[in-house]
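1. what's the 3D shape of this:
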Amino acid sequence: MANNRFKGITGWLHLWLGLIAGLILMVVAVSGCLLSFEDELELVFFKDRHFVRPAQVRLSTDSLFNIANSIYPGKKVSKLILEAEPELSAEARVGKGPEMKVIYINPYNGAILYKGLFQKQFFRTVRNLHRYLLLNQTGKAVTGISCCICLFLTISGIIIWWPANKKAVNQRFKIKWKAKSKRLNWDLHAVTGFYLSFFLILITLTGLAMSYDWVENLIYKLADGKVQKELLPKNLARSKKADPGVLQKMEDSMNKLYPNPGRLNFNIPPKGGQAIMGQKESEQLPPGCTNAAYFDSKTGQLIKQQPFATVSFGTKIKKYVLPIHAGSIYGLGTKILAFVVSLFTASLPITGFLIWLGKRKKKKKPRAVKCSSKILATA
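-> Purely as a prediction, here's the structure:
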């Protein structure tokens, strides 16, 4: 009896929370499908800004930096990205915050291939829809709550699905494709939901880590015993002017420190007295997990080398959060898996709504029969 009552309460909460958050979860899941292949689709949809004809000599990193700095007067380059593939353009991000601009540059002749607001790019809009529902901080709060609801729906779904006896075990693992529409819909919701639940728990937990600072801080405290703060080291030199070719010197140093091919990022701080951080990707590391080094922004002198292997355990977990959530952690295979999980997740609110609608109609029918029998009796 106690078990049935617990299942009943769980089912009631599962139903109504699912109805409340269903539409938001569908939007998040469908946008998640697109984001699973963001890198690949970006190159297909917007190839004019990404692909160039390689030449024998590439412009120096300082030249690319200066070109980008000249496009928006009064704003400074905050990030410069150099691709490993010779046929891809260089990317510069100018300024910070919602007004940050993006520029794509041909690294061989300096031609501007595209410039505009960073957040207005198609996949940035999809990402903002996925994380903020295009509503900034209000949307972030809504998706954060929806993520908590999704975690509850996943766990409660397993409880509801759990077979009551041994005879029902086989039925719960298979979809009866030849069954009537109501039974087929139930199977599509319950059986599919069960298989997805293992991945959904992982996706929602990583989603919570990106939505709430306290979850991220908890990761650091559990892994490292304290919350880590990323502080940029200060320059070694006191000079106010940067030496000529300083960024090219940093690029050469990064390639010596980390000789593997990979995308190279330079994060330029707004304050002139702080160091520049270089980050280089590697095929041996998931996306977003980079080998880094800090350089004096005026002289290009190496201040500190920081391979990914040497960062704290908490920092490693934090860096793994996004590739796990997006499905890019092990390349194409996990991307396809993330796409399929997101696609089927988008269908769960629909099949769940149809189950509720079917039960509602079923409850109304006896009342109609009762009413008609009373009319016949009085007649």
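2. for the rest of this, base every contact and every neighbour count on C-alpha atoms.
-> Fine.
3. helices along the stretch 201-350 of the chain, start to end?
-> 213-224, 246-257, 313-326, 332-378 (DSSP state H, counting those that start in this stretch).
4. what's the angle from the last one to helix 313-326?
-> Which is helix 332-378. If you take axes from the mean of the first three to the mean of the last three CA atoms, to 10 degrees, helix 332-378 sits at 60 degrees to helix 313-326.
5. which strands and helices sit next to helix 332-378?
-> Contacts defined by 3 or more CA pairs under 8 Å, 6 or more residues apart in numbering; DSSP states H and E place helix 332-378 against helix 2-36, helix 181-211.
6. for the helices of the stretch 201-350 of the chain, which one sits closest to Phe6?
-> Closest approach to Phe6 among these (CA to CA): helix 332-378, 19.3 Å.
7. mind checking how far the closest one is from the chain centre?
-> Between the centre of helix 332-378 and the centre of its chain there are 31 Å (CA atoms, centre = their mean, to the nearest Å).
8. follow-up on the earlier one: deepest of the helices and strands packed on helix 332-378, which one?
-> Across the helices and strands packed on helix 332-378, averaging neighbours per residue (mean count of other CA atoms under 10 Å) puts helix 181-211 on top, at a mean of 19.
9. one more, please, to line up against the first structure:
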Amino acid sequence: MSKRVKKTTTWMKVRKFFNDIHLWGGLISGIVVFVVCITGTIYTYNTEIRAWAQPEFNKVKVEGQKKNADVLLAAVQPEVKGKIVGVKVPYADNAPTMFLYNKKEKEGEGKGSAEGRGREERKGSNELKSPEQGKERAGEGKSEEGKEAKTEAIPNVKAETEPEKKVEGTKPNAEQGKPSEEKGPQGGQRGAGGPGGGRGPRANQLAVNPYSGQIIGDPSDVKTKTADFMQKMFSLHRWLMLNEIEEPIFEGIENRKLGSWITGTATLLFLFGVITGIVIWFPNKMRSWKNGLNIRWSANWKRLNHDLHNTLGFYSCIILFLMAVTGPFWSFEWYRAGWQKTWGTYKSPDAPKEEKAPVFSTLPANGKNPLNIEETILAVNKILPYDGDVTINFAKDSVGTVTVSKNRVGFFAPSAGDKLTLDQYSGEVLEKDIFREKPFNERASASIKALHIGDIYGPFTKLLYFISCLIATSLPVTGVMIWINKMKKTKK
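-> A predicted model of the protein is given here:
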């Protein structure tokens, strides 16, 4: 009796081709992908972990009535060794009020020492926190966490050139593709922005108890082991900690850049792995597709390992794709430019910058005083009538403007924030930057960071990304086990 010849279909050939790409791409990038994913899993809750390590700067006891923000300002002003340039008024009752201030330069701190600090900072990380989302998260003063934010926040800027981010204030003229102001653990933005209204030195944050008026302190003045650990996680995630090595490994290539290229290349291979994995998930016989939706927990360990790889990978494939497709943005300039060209937001570095006419406040003829904090918040809430944290950057001079950003709060709160530029006397809106009103291509281009870290819709999407990142961490392990088992079977 002759043996039955198995017919090779076109789909089987296509599936085998994609399977080979999936296999070898995974084997080549497996170790790096594992490191990037496990550190990314931990770093997903970076802000929350840092806040947990410094509870005194993030939560206060609710007792009685909150003091007026202007009363707090009057009480804090004499105690601040510097100039107060703004305030962040949180929506939560148990959150401290954060005053933004510029420290006075100590004697002997000039340009030279600043450059020295810059060289030291370049050894550490820098922050994106990102290209991208409408709701930038400003770093924690001088804390290590904020270091990634600035570079990643501006798609048109090379991610490797900005070593450290200390949060900057709101810009009235938001750049295309740049997310709105970022928040640190306290959610405050740093510095002030806007013509005559606040684009000054990067500001520190001073936490104040809104009930007692007690000054809690500046979180950037307190160093914690948690902050150091999270910084190591970020360094490992972005550069495999090659930035910690002072001597260049390869002559002519900065170690940070080398690490970025390695992680970027591994992420691209992981992206191919996600795409090919989706293709090969579909079985040769379509009537068997349901098998790919279940994990047979009672099966032998080889079958269980296969199901964990196959099924969990399928359920998380969309989020894994978003993480992988945005990852190389901070590793390769050509990738960053390609993304921006795809969304129609690319601006050539050689192209002349479009100068936008600055706006100014109109001096009132009747000698009216500028709006105080509470009046400014009322004016903002009329234009942006939703619950959210409000950050106000004070006017820089008598004709300067007040720049305000507001971010929604809640479990499903979108990451993108809204910004307004107001006349400091009348509260009239001179400029506004409402994220939802932007064209889709600008919103997409400005959401790269949020798409990568998962805070598109606040804690809800963050939780989904955390679970998906855990799955991504397991995929190189389960994938290698599948390959080893097949190799043993072939030998037999």
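10. would you map the helices across the stretch 201-350 of structure 2?
-> 225-239, 255-281, 301-315, 317-326, 333-342.
11. any idea how many residues pack against Ile112 of structure 1?
-> 17 (other CA atoms under 10 Å).
12. my error: substitute Tyr386 of structure 2 in the last question.
-> Neighbour count of Tyr386 of structure 2, defined by other CA under 10 Å: 13.
13. and if you look at Glu38 of structure 1?
-> 18.
14. okay, it and Phe295 of structure 1: tell me how far apart.
-> Distance of Glu38 of structure 1 to Phe295 of structure 1, computed by CA to CA, to the nearest Å: 31 Å.
15. which residues are contacting stretch 59-73 of structure 2?
-> With contacts defined as CA atoms under 8 Å, 6 or more residues apart in numbering, stretch 59-73 of structure 2 is touched by 89, 93-96, 208-213, 372-374.
16. can you flag which of those belong to strands?
-> Among the contacts of stretch 59-73 of structure 2, DSSP state E puts 89, 208 in strands.
17. closest to Phe57 of structure 2 out of the contacts of stretch 59-73 of structure 2?
-> For the contacts of stretch 59-73 of structure 2, the nearest to Phe57 of structure 2 is Pro96 (7.1 Å; CA to CA).
18. that closest one pairs with which position in structure 1?
-> Using TM-score structural alignment as the criterion, the counterpart of Pro96 of structure 2 in structure 1 is Ser89.
19. thinking its match is in contact with Arg49, fair?
-> Yes - with contact defined as CA atoms under 8 Å, Ser89 of structure 1 counts as touching Arg49 (7.2 Å).
20. so what's Ser316 of structure 2 closest to, chain neighbours aside?
-> Ser468 (5.6 Å; CA to CA, 6 or more residues apart in numbering).
21. what residue in structure 1 is paired with that neighbour?
-> By TM-score structural alignment, Ser468 of structure 2 lines up with Val341.
22. how close does its match get to Ala237 of structure 1?
-> 52 Å.
23. more neighbours, the two?
-> With neighbours defined as other CA under 10 Å, Val341 of structure 1 and Ala237 compare such that Val341 has more, 23 against 13.
24. and that one, how far is that from Thr290 of structure 1?
-> As defined by CA to CA, Val341 of structure 1 lies at a distance of 27 Å from Thr290 of structure 1.
25. check Lys166 of structure 1 too.
-> Counting by CA to CA - Lys166 of structure 1 and Thr290 of structure 1 are separated by 50 Å.
26. more crowded one of these two?
-> Neighbour count, other CA under 10 Å: between Lys166 of structure 1 and Thr290, Thr290 has more, with 23 against 8.
27. Provide a list of residues in contact with that one.
-> Applying CA under 8 Å, 6+ apart, we find Thr290 of structure 1 in contact with 279-282, 307-308.
28. that one pairs with which position in structure 2?
-> That one, Thr290 of structure 1, aligns with Gly417 by TM-score structural alignment.
29. wait, the match of Ser468 of structure 2 sits on Leu196?
-> Yes - in terms of CA under 8 Å, Val341 of structure 1 counts as a neighbour of Leu196; the distance is 6.4 Å.
30. so what does Ile24 of structure 1 match up with in structure 2?
-> In structure 2, Ile24 of structure 1 lands on Val32 (TM-score structural alignment).
31. show me what contacts its match?
-> 263, 266.
32. Val380 of structure 2 and Phe229 of structure 2, how far apart?
-> To Phe229 of structure 2, Val380 of structure 2 is 39 Å away according to CA to CA.
33. count of residues packed around Arg263 of structure 1?
-> Neighbours of Arg263 of structure 1 (other CA under 10 Å): 15.
34. where's the equivalent of it over in structure 2 relative to Ser288 of structure 2, distance?
-> Correspondence of Arg263 of structure 1 to structure 2, assessed by TM-score structural alignment: Asp389. Counting by CA to CA, the gap from Asp389 of structure 2 to Ser288 of structure 2 is 51 Å.
35. looking at the helices and strands packed on helix 332-378 of structure 1, which is closest to Leu135 of structure 1?
-> Among those, helix 2-36 comes nearest to Leu135 of structure 1, with 12.6 Å by CA to CA.
36. re earlier: may I ask you to confirm that the residue nearest to Ser316 of structure 2 is in contact with Phe321?
-> No - applying CA under 8 Å as the test, Ser468 of structure 2 and Phe321 come out as separate, 10.4 Å apart.
37. no further questions, thank you.
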